[in-house]
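Visitor: generate a structure from the sequence data that follows.
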Amino acid sequence: MTGLDRELPAPHHHADVSGGTLRPAVFGAMDGLVTNIALIAGVGGGGVTSHTLVLTGVAGLVAGAISMGLGEYTSVRSQNEQVRAEVAKERLELERHPEAEARELANAWIRRGLPRELATQVAEVLRDNPREALRVHVQEEMGVDAEDHPSPWAAALLSFVFFSIGAVVPLIPYLAGLSNLWAALGAGGAGLFLAGALVARFTQRSWWGSGARQLVLGAAAAAATYGIGTLIGVSTT
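Guide: The predicted model follows:
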């Protein structure tokens, strides 16, 4: 065993940060929580009955989950189609002007500090390997993987499911037989804090800081809608 071999660090693994799964899950859960907390606070501030409030919350859950799912599907699919179009454009450039594209890649590496001779040599080697050349050019110029695209169906399903989970949390006290707006808002606040704390597991932030951030944002939205609901409820009585 050589000295270099002995100095190799232990293998480590990274989370999948480009697969498109964490964002729709987190966004869906947070949006579901904030949307229904704010909706329930606004309607509750207007002085409606518990039955009307639950009906409003359930309608918000269903409508929001469908909207989130469709929105994520359309967004991710459109992004994938745009990436594919740009990749096709880059493939055509590599076929038509391989030498110019190789120089462009080499110059980009030189600007980053790579020796000119080495940058040129690597770019020329890639020029003779079209598939790898395309992958590297797309990564360097657009910052995306030419072959790995997030699934729009997975993004849609995750958004739908996690929005539903988040949106049902502030309804739990009512579904359990309580008729107290503040119990619902408390349950929603606890859900926001827990969701933020769970996200910290993937981001290396402090769990309490991440949880508190989500709680404050959700509380601000609830306070705004509660105030509006109270004003409208008073003005219509």
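Visitor: going forward, measure contacts between C-alpha atoms and count neighbours the same way
Guide: Will do.
Visitor: need the helices for the protein, in chain order.
Guide: Remark: helices assigned in the chain by DSSP state H are 3-6, 22-45, 50-96, 98-111, 116-127, 130-142, 152-168, 172-175, 181-203, 207-235.
Visitor: let's have the ones you listed in CSV, adding mean neighbour count and distance to His12.
Guide: Putting the helices of the chain into CSV (neighbours: other Cα atoms under 10 Å; distance: least, Cα to Cα, whole Å) gives the following:
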stretch, mean neighbour count, distance to His12
helix 3-6, 8, 16
helix 22-45, 24, 20
helix 50-96, 17, 30
helix 98-111, 17, 27
helix 116-127, 17, 27
helix 130-142, 17, 23
helix 152-168, 25, 27
helix 172-175, 16, 41
helix 181-203, 20, 16
helix 207-235, 18, 23
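Visitor: one more, so I can put them side by side:
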Amino acid sequence: MTSDSPPEPYSSDPASPSNADLKRWRQYLADERAEAATYRYLAERREGEERDILLALAEAEGRHEEHWRTLLGDDAGRPTRASFRNRMLGLLARRFGSVFVLALAQRAEARSPYAQDPNATSAMAADEQIHEEVIRGLATRGRTRLSGNFRAAVFGANDGLVSNLALIMGIGATGVSSTFILISGLAGLLSGALSMGAGEYVSVRSQRELLEASQPTQITLSAAKSLDIDANELVLVYRARGMTKEAAEHRAAERMGLFSCDCDPSFSLNPEADNEGKRDEHESVGTGLGAAASSFCFFASGAVVPVLPYLFGLTGTTAVTLSCILVGLALLMTGAVVGLLSGASPLKRALRQLAIGLGAAGATYLLGMIFGTTAL
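Guide: Below you'll find the model as predicted:
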């Protein structure tokens, strides 16, 4: 539960609340209602376990809502509007219900004031801390599904923005014509997008091939029956996969059909878990063609931004300045998106992205001024 307004002096006596207490409780009540609604909106777009978890979170927020309604009693009055942050979360959850909303909800749960509010129970404060971890877990699932192609998309867009701005500024500083700068920018866009797409395809394909080569085969199923029980080399297979000697001996005995024991779940066979792990690893890497297409398209979309002023006929300092502004805004956006998905501060990530991108372009511009037209 979060609130946009700064905290006011708290009263520890709920029997005689001040006007500030009543105002704060009404805000808490409105925010709890909004958060419960957000989780229900998110649950509508999911099924199975994730849906059940989100509905359970909504139910917990309903318990918190009831706490504040009880404290307010007849003073509940006209419902207060939820905080701007919670209203926006609800709107985004209704429209999208994506991992971005979960990432925002994770940050919102981390800002709960209940730990410092004497009128909130310790159980409520603990609930909010646990809610943050629950949302973190759900958001992590979404991040895993996005991470392969999303990584290529973000890197492609950022590289396109920075590299083509640096190219345009470096060439522009030498004093060549605007037409030459435009042609160079378009050539940089095409060559860079092709290079990024090809490189990403090779990278992801190689990574998937390495994963496939590292996955254990099912040869143990057919070979186990013929192994010498007294010199069981199947134990070596499982020890090589990282098991302890005790666990490996237990697993080998099960494979050979000597016994089946559920006394220690960590020793028992669990092929479904093994397969799930295999799917998750490949899912987080993404596909070669998907990563290449994302990288190509997003590099091109980023690289076209610094070229736009020249496409519309601007020249000289005006074109360079506008290119820097447009690229700066785009860098802030990509940095904020990465920050949101990683659960970090969007502002810090945005400013870091801006500083790195414009710093690289500025260095190239200085080199262009140093070399001048004679270098061409």
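Visitor: about what we covered before: export the helices of structure 1 to JSON lines and tack on distance to Ala15 of structure 1?
Guide: Shown next, in JSON lines, are the helices of structure 1 (distance: least, Cα to Cα, whole Å):
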{"stretch": "helix 3-6", "distance to Ala15 of structure 1": "26"}
{"stretch": "helix 22-45", "distance to Ala15 of structure 1": "10"}
{"stretch": "helix 50-96", "distance to Ala15 of structure 1": "20"}
{"stretch": "helix 98-111", "distance to Ala15 of structure 1": "27"}
{"stretch": "helix 116-127", "distance to Ala15 of structure 1": "28"}
{"stretch": "helix 130-142", "distance to Ala15 of structure 1": "19"}
{"stretch": "helix 152-168", "distance to Ala15 of structure 1": "17"}
{"stretch": "helix 172-175", "distance to Ala15 of structure 1": "33"}
{"stretch": "helix 181-203", "distance to Ala15 of structure 1": "8"}
{"stretch": "helix 207-235", "distance to Ala15 of structure 1": "18"}
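Visitor: these: which one's closest to His14 of structure 1?
Guide: Taking Cα to Cα, helix 181-203 is the member of these nearest to His14 of structure 1, at 10.5 Å.
Visitor: quick check: that closest one compared with structure 2, mean distance?
Guide: Superposed on structure 2, helix 181-203 of structure 1 shows a mean distance to its aligned partners of 1.8 Å (mean Cα distance after the TM-score superposition for structure 1).
Visitor: and the aligned partner of Phe180 of structure 2 in structure 1, how far is that from Gly188 of structure 1?
Guide: Using TM-score structural alignment, the equivalent of Phe180 of structure 2 in structure 1 is Thr52. Noted for Thr52 of structure 1: a distance of 18 Å to Gly188 of structure 1, by Cα to Cα, to the nearest Å.
Visitor: what does Tyr73 of structure 1 give?
Guide: 27 Å.
Visitor: nearest to Asp16 of structure 1, out of the helices of structure 1?
Guide: helix 22-45 (8.7 Å).
Visitor: average distance between that closest one and structure 2?
Guide: Here the mean offset of helix 22-45 of structure 1 against structure 2 after fitting is 0.7 Å, by mean Cα distance after the TM-score superposition for structure 1.
Visitor: what packs against that helix?
Guide: Judged by 3 or more Cα pairs under 8 Å, 6 or more residues apart in numbering; DSSP states H and E, helix 22-45 of structure 1 is in contact with helix 50-96, helix 152-168, helix 181-203, helix 207-235.
Visitor: still on that earlier bit, the helices of structure 1: which one's closest to His13 of structure 1?
Guide: The nearest among the helices of structure 1, by Cα to Cα, is helix 181-203 at 13.1 Å.
Visitor: whereabouts in structure 2 does that closest one align?
Guide: Going by TM-score structural alignment, helix 181-203 of structure 1 sits over residues 320-342 in structure 2.
Visitor: need the contact partners of the matching stretch.
Guide: Counting by Cα atoms under 8 Å, 6 or more residues apart in numbering, the neighbours of stretch 320-342 of structure 2 from elsewhere in the structure are 99-100, 103-104, 143, 154, 157-158, 161-162, 165, 169, 302, 305-309, 345-354, 357-358.
Visitor: run the chain-centre distance for stretch 82-100 of structure 1.
Guide: Put simply, stretch 82-100 of structure 1 sits 29 Å off its chain's centre (Cα atoms, centre = their mean, to the nearest Å).
Visitor: go on, stretch 65-83 of structure 1?
Guide: 12 Å.
Visitor: how big is the offset of that stretch relative to structure 2?
Guide: Counting by mean Cα distance after the TM-score superposition for structure 1, stretch 65-83 of structure 1 comes out at 0.7 Å.
Visitor: can you find the partner of Ile172 of structure 1 in structure 2?
Guide: Per TM-score structural alignment, Ile172 of structure 1 is aligned with Leu308.
Visitor: for its match, what are its contacts?
Guide: Applying Cα under 8 Å, 6+ apart, we find Leu308 of structure 2 in contact with Ser323.
Visitor: what distance do you get for Leu138 of structure 2 to Leu311 of structure 2?
Guide: In terms of Cα to Cα, Leu138 of structure 2 sits 44 Å off from Leu311 of structure 2.
Visitor: ok, Ala60 of structure 2 next?
Guide: On the measure of Cα to Cα, Ala60 of structure 2 and Leu311 of structure 2 end up 55 Å apart.
Visitor: list the contacts of the closest residue to Ile165 of structure 1 other than its chain neighbours.
Guide: Counting by Cα to Cα, 6 or more residues apart in numbering, Ala29 is the residue found nearest to Ile165 of structure 1 once chain neighbours are left out, at 6.6 Å. By Cα under 8 Å, 6+ apart, Ala29 of structure 1 lies in contact with Ser159, Phe162, Phe163, Ser164, Ile165, Gly166, Ala167, Ala195.
Visitor: out of the residues you listed, the closest to Pro98 of structure 1 would be?
Guide: Ser159 (42.0 Å).
Visitor: which position in structure 2 pairs with the closest one?
Guide: Per TM-score structural alignment, Ser159 of structure 1 is aligned with Ser295.
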